[in-house]
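Colleague: When you get a sec, could you give me coordinates for this:
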Amino acid sequence: MISQVVRTFLLSFVISSVFCHDINTYNADYGVYVGELSSPESDISGQVFVVNATTLQIFNLTFSPTQQDLYFWLDTKETPTKEGVKAHTYEYGITPLGSFPEDNDRVVVHVPEKNRIDDFKSFSIYSFKTDKNYASLVLPEALKIPKSVALTTEFSGKRYSLRSGPLYVIDRRTIKVYGFTFEGNKAPKTYFYAGRGASVSYSSGVKVAIRGKDEKEISEISENYRGGKDIILELPENYDIFHIDWISVYCYKYRVNFGSVLVPTDDTLANLPPYVPSFKRNSDEKSMTRGVLKGSAERRNFTFQLGDIEHIKNYNVLLTTRTDKLIAFLLQGNLRSPKYVWHVNSVMTPDLYLMRNVTYNFNVEGGREKMIPEFYNPLYIGDDENGGYNELSENEIERVTVHSPGPIESNTGPLCLWMHNKDKSANEPDTFLDCDGWPEDVHSFAFTPNETTPSVLYYNSGNNFNMGGRIFIVDELPEDIADSAEVPYNREKWHTLALSRQRADKVNGGKATLAAVFLIILTIMIA
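Modeller: Prediction:
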């Protein structure tokens, strides 16, 4: 606890020293300072820096959301308007903002795809439903954006076919090596190595991690790289490109430099983006394996119902996050996950494989009660991964193509909910289905993909984010992927249950009427 307090204090002290600089000035550790995110009407505050053309980071953010409809917002006007766009975070994606973990030393914010930070004039925390600005700043004109740098140097050596394309310095601690070629399966105990000095030496260097390979510890290069693969190097903590003179492919066992590149000593790297730590998944967190349902001749009907996911550990949502020109797909479990997700034919958020020029029926049983947002889920098929069509801004809606027929609001039906069977006996399934309303009220629509339908679509809720899954449109169904097992349910049982509920409602309604008459008579007699 004490160490955390000390860490927070030291960070605040260091950050505060940055603000002696003017707006639109570069700091190698944090980026280009663009101002204080603040408002006289709220207690929101935070210091905002530009990391690169598509990323911001906020330090010392004080933010306690008072409502459900707040977003980081970018606008082409100096004050936020409904014509602006959402900027997303790792923690919440494009969903409304919630509280951020106290141990976060920064909040990283990403500009939407196909945009750059200098396309906008303001950055804010904004509610587009109420058109209210909760905190904002005006971005400076002629914004100085930190830039990654391409080097002309390449790896080249006489042993083990070592060579590469040029190196690309992404930020202070991250270097991309294009077209890396090296017979790592033959070389003895070899690592990427970086250090200081006029020449490569064992005593002045340190091992360098390969992203995606050395997440836990740095291991030797053992793969046969044939040039068709780019790799990304991450310098260790307390090292950066400004404090090394060379990067080597180095034989640790015999202390031999197989080939190296020199780091420029001029001002080539003067305005590099700062290093932003990547978010790590918990070591005990496991990725969710999605089910699969194929639209075969025996399966032309897909029924969409809700499922309670609270009993499922480490539920993960697939998001896309763009940093500079890199696309990173993040699986993570600390997003604002929905309480319910779509269960299709009883399978939780499966991948669907549908054939072109074949008609499928989609039955919707996700609730139509607008007063309870969790139970109002119009189904739609579109090219947007995250769903929540009714919650999107005008700018976001323009980017979405809906492929399901009719208005989205029309695709609602009675509520059916898959529940976890906590008190099940040995021969009972883990889940059971509970339905409200009448099975005759189920809404259905037909969907026929054709030659012009995109190969990947998504099914989602029009009212809630992150509830759906993928639809793969194919010419032939894959034979090497197995279907998931469905849990059978009895629709006649649902109808019987609906009748019994109707009778109970009539009886209870009659009792309530008699009680009301009795109270009225009693009131008159007392008067």
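
Colleague: going forward, measure contacts and count neighbours with C-alpha atoms only.
Modeller: Noted.

Colleague: secondary structure element for the nearest residue to S260 once chain neighbours are set aside?
Modeller: Leaving aside its chain neighbours, S260 sits nearest to S248 (4.1 Å; criterion: CA to CA, 6 or more residues apart in numbering). Assigning secondary structure by DSSP states H and E places S248 in strand 246-251.

Colleague: about what we covered before: measure how buried the residue nearest to S260 is and give me the count.
Modeller: Neighbours of S248 under the rule other CA atoms under 10 Å: 24.

Colleague: from what I can see it touches G259, true?
Modeller: Yes: using CA atoms under 8 Å, S248 is in contact with G259, at 5.8 Å.

Colleague: Tell me how far S248 lies from E396.
Modeller: Relative to E396, S248 is positioned 46 Å away (CA to CA, to the nearest Å).

Colleague: now A512
Modeller: The value you get for A512 to E396, if CA to CA is used, is 49 Å.

Colleague: Between the two, which is the more surrounded one?
Modeller: Between A512 and E396, E396 has the larger neighbour count (other CA under 10 Å), namely 16 against 12.

Colleague: residue contacts, that one?
Modeller: Neighbouring residues of E396 by CA atoms under 8 Å, 6 or more residues apart in numbering: V85.

Colleague: Confirm that it sits in a strand.
Modeller: No: assessed with DSSP: H, G, I helix; E, B strand; the rest coil, E396 is helix; it does not lie in a strand.

Colleague: if I look at it, how far off is T523?
Modeller: 58 Å.

Colleague: Alongside the first, I'd like the structure of this one:
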Amino acid sequence: MLLLLMYSIVWSIPRAEGQFEEENKEYMGLYIGSLNSYHHQVSGEVFAVDDSTILLKDFVYDGNGKDTFFWAGSSNRPGSKGFIVPDNNGKTNVLDKYYNEEFTLKLPSNKRIQELKWFSVFDISSQSNFGDVYIPSDFDPPGYQSLSKLEAGYSVKSDQVLVMDSKTIKIPAFTYDGTGGEVFFFAGEGPQPSSRGFIVPDELGYLAPLGVYDNKDVILQLPGTQTVFLIDWLALYDKANEKYIAYIIIPQDLNVPPSLVDVMEHRTGLPNCVMLHKNLMVAWESFPPQLTIQLSGFIQDDEYMAFGISGRQGENAMIGGDVALVYMDEFLGHVEDYNLTAKSVCLGERDKRGACSDEVLGGINNHQLHSASKENGVTALTYRTTFSNLGDPGDHEIPETGETSVIWAIGRISERAHRVKEPSFHHSYTKMHTTIDFGRKEPYSTCFPFTSDRKEVTAPWVIPAIFDPNRRTFNASLGPAGGRRGYSGRTGLPANSLAWYIEGYMIPELYLRRGLTYTFKIEGGNNPQSAEFYHPFIITDEPVGGYSRLTVEQKENVRVLAGLEFSWRGLPTKKTAGRLCQWSHRRDRDKRRDDEFNTFESFRNSLEFQCDEGDPGVLQVSPNLTWPDTVYYHSYTTPYMGYKINIVDNFRERPSFASAQGILPTLLLVLLATVIHL
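Modeller: Below you'll find the model as predicted:
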């Protein structure tokens, strides 16, 4: 009996190990089989990603066939009755050599895997089958799987939840009133939600408590290496009170496509790490008075990461903040010490307001770069700083014990001069009050691997030009820059927080005729003491703007065509500024969700329009023969706010810049803006 028990235990060990290996094996899709090898060393494993996509893993072919293709068909065996499957580049070329490669193949249009009986590597000229795999007759390809609804009384409701792939869950028509407290998307193992689960980043990648949702389609990506095969439930979970509000069960063995996003492990080499966002982590090690910090992120080549001390302890406050700005300039890493005195770019060495480096403000750079790297899609920069401010009044001291309120941001880096970089407005930033104990003794980590974003196409909004032979007056006010679909998507340039709105819509292309006089009514703010809302209107021959920030040498290369008058010494003496009129987000709107609007019209209709007391500034513009064919309208104080003006000799030919569908909403918007100003 004892011998039998020992045999049973020994026999079960490899089975348990095999089961463990199977659970931890990367999910590639539904396994079809291994290629049967007949000639030219063909081998590999074949998976179905979905009903029209095949994945080949460890594929080998020596490339010596004469007229060889990927070939598929529905006859009993591989032969002349079949069709070419385009290769991993989408081409129908003769196959090259492959050695242990992994890639996907997309079937031609209207072809489905379940209609096939076989897939092969086939030489058409010799009618030779070099390797094949047969597809079962009852084959059911991976696809979206519908689950139950996520609902709890009147506060939470949705349509049926969809599992889109092994890492992606969609909650259609999701509604939540935002009153549940510290509520997160939460997932984990077990029969029902518990505190042993983990936070699932929201649809924007944030790890912050949820706000209000109103009938919104929400797509969630499980963090790090997590997949739907490793969780039993998805919930709305109140962490503070350790209770769930609503949840759904995730069935085992879901037949869903594999996720095609990249999972990027990153080891910081430091004992402490906090995940600030799906795409940003901060790690640190302290040996007072020295503090070593590493910022790591899944960011673009032209983006920066910023991290530092909040402007007010106990709050999430950008204004007054003291941050380190890190970025890569090609292969060279940079860390710079910045003070945030206003929600604008730095207005220059004279004005010294906005997001300015300590060196511009007369202080010192208290950060020393230690290392910089960009590997496997992750940018990491490590720098050393101190807990004290080293006598620089612009720097905040960091307590050696206890929690410190911190802020962070990710945005696009812009070039102020040749190889002189500065931050533009951030697209991701601190959403909640976040604290870190930099002097903690025990190692601490909430970090998980980075994952790439789903391949979603975010097209810029269509904003048709103003081409009106009868128009002589334009109203210019301010409004939000609109995320990736707004200013930056339209111009390809970094964005500021604000942009010019002409006749009620964002940075339209204008058409003016030489020999005519036009009137611009300027409502961009006339208080020079405001770093954020003082924007005299100018027209120049360069596309960036912010003339007041330029050096003397840079100004010599810019032609100012309208908006400024100069003294005999070349100094600006008169600027065209007027009261502040602004399109702004309503209090219940989250500005980080601007990209979710499919059209500019729907985005603009979500804003509210308000004007200060006073009169607009008035600028008379008369283009003449000396003007270039293309000029630009700008803010005098701030770059990246305006766009293009086309100077024409006549209006006989209408440019093909918009369809009739785009023109009608624009005309309605112009009429609406005119009524508002009246």
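
Colleague: now what about the TM-score between them?
Modeller: With the length set by TM-score structural alignment, normalised by the length of structure 1, the two chains reach a TM-score of 0.40; 264 aligned residues with a CA RMSD of 4.7 Å.

Colleague: Quick check: neighbours shared by S248 and G259 of structure 1?
Modeller: The contact sets of S248 of structure 1 and G259 do not overlap (CA under 8 Å, 6+ apart).

Colleague: Quick check: A515 of structure 1 is in a strand.
Modeller: No: under three-state DSSP, A515 of structure 1 sits outside any strand and is assigned helix.

Colleague: that older thread, what's the spacing between the residue nearest to S260 of structure 1 and A194 of structure 1?
Modeller: S248 of structure 1 is 6 Å from A194 of structure 1, by CA to CA.

Colleague: do the same with M355 of structure 1
Modeller: 52 Å.

Colleague: burial of L10 of structure 1, as a residue count?
Modeller: 12.

Colleague: my guess is it is in a helix, correct?
Modeller: Yes: if the criterion is three-state DSSP, then L10 of structure 1 is within a helix.

Colleague: Let me see the contact set for it.
Modeller: Contacts of L10 of structure 1 (CA under 8 Å, 6+ apart): none.

Colleague: got the end-to-end distance for stretch 171-187 of structure 2?
Modeller: 14 Å.

Colleague: got the angle between the helix or strand following the strand holding S248 of structure 1 and strand 246-251?
Modeller: The C-terminal neighbour of strand 246-251 of structure 1 among helices and strands, as given by DSSP H and E, is strand 256-262. Counting by axes from the mean of the first three to the mean of the last three CA atoms, to 10 degrees, strand 256-262 of structure 1 lies at 160 degrees to strand 246-251.

Colleague: Any buried residues in strand 256-262 of structure 1, and which?
Modeller: Within strand 256-262 of structure 1, the residues that qualify as buried are 257-262, counting by 16 or more other CA atoms under 10 Å.

Colleague: Now distance to V507 of structure 1 too, for those, in TSV please.
Modeller: Formatted as TSV, the buried residues of strand 256-262 of structure 1 follow (distance: CA to CA, whole Å):
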residue	distance to V507 of structure 1
N257	88
F258	87
G259	87
S260	85
V261	85
L262	86
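
Colleague: Determine the longest strand present in structure 2.
Modeller: Longest strand in structure 2, counting residues (DSSP state E): strand 404-417.

Colleague: which of the residues in it are buried?
Modeller: Within strand 404-417 of structure 2, the residues scored as buried using 16+ other CA under 10 Å are 404-414.

Colleague: helices and strands around that strand, which ones?
Modeller: Contacts defined by 3 or more CA pairs under 8 Å, 6 or more residues apart in numbering; DSSP states H and E place strand 404-417 of structure 2 against strand 303-309, strand 322-329, strand 420-429, strand 434-436.

Colleague: what's the closest of the ones you listed to T630 of structure 2?
Modeller: Smallest distance to T630 of structure 2 across these (CA to CA): 24.9 Å, for strand 420-429.

Colleague: angle of the closest one against strand 303-309?
Modeller: Using the same axes, to 10 degrees: strand 420-429 of structure 2 against strand 303-309 is 70 degrees.

Colleague: So which elements touch strand 420-429 of structure 2?
Modeller: strand 404-417.

Colleague: Y247 of structure 2 touches A187, doesn't it?
Modeller: No: look at Y247 of structure 2 against A187 with CA under 8 Å: they stay out of range, at 9.2 Å.

Colleague: out of those two, which sits in the more crowded spot?
Modeller: Higher neighbour count among Y247 of structure 2 and A187: A187, with 30 against 21, using other CA under 10 Å.

Colleague: what kind of secondary structure is V670 of structure 2 in?
Modeller: helix.

Colleague: And for the closest residue in space to T89 of structure 1 that isn't next to it in sequence, the neighbour number?
Modeller: The shortest distance from T89 of structure 1 to any non-neighbouring residue, by CA to CA, 6+ apart, is to V109 (4.9 Å). For V109 of structure 1, the neighbour count with other CA under 10 Å is 25.

Colleague: show me what contacts V109 of structure 1?
Modeller: Per CA under 8 Å, 6+ apart, neighbours of V109 of structure 1: 55-58, 72, 87-90.

Colleague: Could you list which of the residues you listed belong to strands?
Modeller: 55-58, 72, 87-89.

Colleague: what helix or strand is R384 of structure 2 on?
Modeller: Assigned by DSSP H and E, R384 of structure 2 belongs to strand 378-386.

Colleague: just E523 of structure 2 next, same as before
Modeller: strand 518-523.

Colleague: Can you list the helices and strands that that strand packs against?
Modeller: Using 3+ CA pairs under 8 Å, 6+ apart, the elements in contact with strand 518-523 of structure 2 are strand 473-480, strand 617-621.

Colleague: looking at those strands, which is closest to S12 of structure 2?
Modeller: strand 473-480 (63.7 Å).

Colleague: quick check: angle from that closest one to strand 617-621?
Modeller: Using the same axes, to 10 degrees: strand 473-480 of structure 2 against strand 617-621 is 120 degrees.

Colleague: For the helix or strand following strand 473-480 of structure 2, buried residues please.
Modeller: Sequence-wise, the next helix or strand downstream of strand 473-480 of structure 2 (DSSP H and E) is helix 487-491. By 16+ other CA under 10 Å, the buried positions in helix 487-491 of structure 2 come out as 487-491.

Colleague: roughly how far apart are V183 of structure 2 and Y237 of structure 2?
Modeller: Distance, V183 of structure 2 to Y237 of structure 2, by CA to CA: 5 Å.

Colleague: Repeat that for A562 of structure 2.
Modeller: 57 Å.
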